[in-house]
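Novice: Next comes the sequence, and after it the predicted model I'd like to discuss.
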Amino acid sequence: MDCIFCKIVEGTIPSAKVYEDEKVVAFKDINPEAPVHIIIIPKEHIESVREIDENNALIVSHIILTAKKIAKDLGISESGFRIVNNCGKDGGQTVPHLHFHLLGGRDMQWPPG
C-alpha cells in the first residue's frame, strides 16, 4: 500500500510524534494552520469516514478522547480547540487515510479570517 500515513505508522517515514498507543498515532502537521496543529490517525488503514461501520466505529471515539488528552497536555484545553475531519476529495481530504486535525493556540472563529 502506498499510503503516507501507513508509512508513518510503520516508522518508514519520520514524524514529530506527540502521542502513540496501540490504536492511534498523533503527530505535528508539517504545514500547520494554527500554533497547535496535530494529526491523529488510526493505526489500522481506514480510508475515510465513509468506511466507518459497526466493526470499526469505536476508533472514532478513541480518536476524540485522544484529541482531548493531547489538547490538555499541550495547554489548549481551557482556551478551546477545534477537531476537524475532511471526507473525500470535495471535502478537502488530501490523504486517503482516516485522520482528524486538532487545532488550537489561537482564536479559531469561523469563518477563518
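Specialist: Thanks, I have it. Numbers count the residues shown, from 1 in each chain.

Novice: When you work out contacts or count neighbours from here on, use the C-alpha atoms and nothing else.
Specialist: OK.

Novice: Check whether Ile39 really touches Phe27, as I assumed.
Specialist: Yes: checked against Cα atoms under 8 Å, the pair Ile39 and Phe27 is within contact range at 5.4 Å.

Novice: The two: which has the busier surroundings?
Specialist: Neighbours per residue, other Cα atoms under 10 Å: of Ile39 and Phe27, the larger number sits with Ile39, 23 against 19.

Novice: what's the following helix or strand after the lengthiest helix in the chain?
Specialist: In the chain, ranked by residue count with DSSP state H as the criterion, the top helix is helix 58-73. Downstream of helix 58-73, the first helix or strand assigned by DSSP states H and E is strand 81-84.

Novice: Put this next to the previous one:
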Amino acid sequence: MLTIWHNPRCSKSRQTLALIEAAGKPVEIRKYLDDVPTAAEITGMLNQLGLDDPRALMRRGEAIYKELGLKAVNASDALLKAMSKHPKLIERPIVSDGERAIIGRPPEAVKTLL
C-alpha cells in the first residue's frame, strides 16, 4: 500500500493522488498539516527519499522559513524540529511504498512507485 502526505489545497498533491487512484493502487492519505509527522517520521521519509539534508525536503519559499531564520540554521535536528512544529515547511506531496519515497513534483514522478 502507498501512503501520501497530502495537502488537499495543493494542486500538485491533488494531481499526484489522482494518478495513484487512476492506477488502482490502494493508498493511505495522510493530511500531514492535520496529522503532523514527528521529527523521527520525517527522518524516515528522508531515508526513503535517499536524502541526507533535511533542507532538501523543505519549502524554502514559505514565509515561516524566513520568519524562523532557517536559512542560517545548519543543525539537522533543528530543521527537523521546525518541520514537525510547522508542517507547512514540508515539501508536498510525498508518496511512499514503505521502502522508497518520491516527491510528487512533478506529479508524474510518482509513476516510478506505481
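Specialist: Perfect, thanks for sending it. Please read all numbers here as calculations on a predicted model, not as lab measurements.

Novice: Once they're superposed, tell me the TM-score.
Specialist: Laid over one another, the chains give 0.28 as their TM-score (TM-score structural alignment, normalised by the length of structure 1), with 57 aligned residues with a Cα RMSD of 4.6 Å.

Novice: Excluding chain neighbours, what is closest to Ile39 of structure 1?
Specialist: In space, Ile39 of structure 1 comes closest to His101 once its chain neighbours are excluded; the distance is 4.8 Å by Cα to Cα, 6 or more residues apart in numbering.

Novice: Against which helices or strands is the longest helix of structure 1 packed?
Specialist: Contact here means 3 or more Cα pairs under 8 Å, 6 or more residues apart in numbering; DSSP states H and E; on that basis helix 58-73 of structure 1 packs against strand 36-42, strand 100-104.

Novice: how about a cut-off of 7 Å?
Specialist: Applying 3 or more Cα pairs under 7 Å, 6 or more residues apart in numbering; DSSP states H and E, we find helix 58-73 of structure 1 packed against no helix or strand.

Novice: Now that helix: buried residues?
Specialist: Of the residues in helix 58-73 of structure 1, those with enough neighbours to count as buried (16 or more other Cα atoms under 10 Å) are Ile59, Val60, Ile63, Thr66, Ala67, Lys68, Ile70, Ala71.

Novice: In JSON lines, list these along with distance to Lys7 of structure 1.
Specialist: Shown next, in JSON lines, are those (distance: Cα to Cα, whole Å):
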{"residue": "Ile59", "distance to Lys7 of structure 1": "19"}
{"residue": "Val60", "distance to Lys7 of structure 1": "21"}
{"residue": "Ile63", "distance to Lys7 of structure 1": "19"}
{"residue": "Thr66", "distance to Lys7 of structure 1": "21"}
{"residue": "Ala67", "distance to Lys7 of structure 1": "21"}
{"residue": "Lys68", "distance to Lys7 of structure 1": "25"}
{"residue": "Ile70", "distance to Lys7 of structure 1": "22"}
{"residue": "Ala71", "distance to Lys7 of structure 1": "25"}
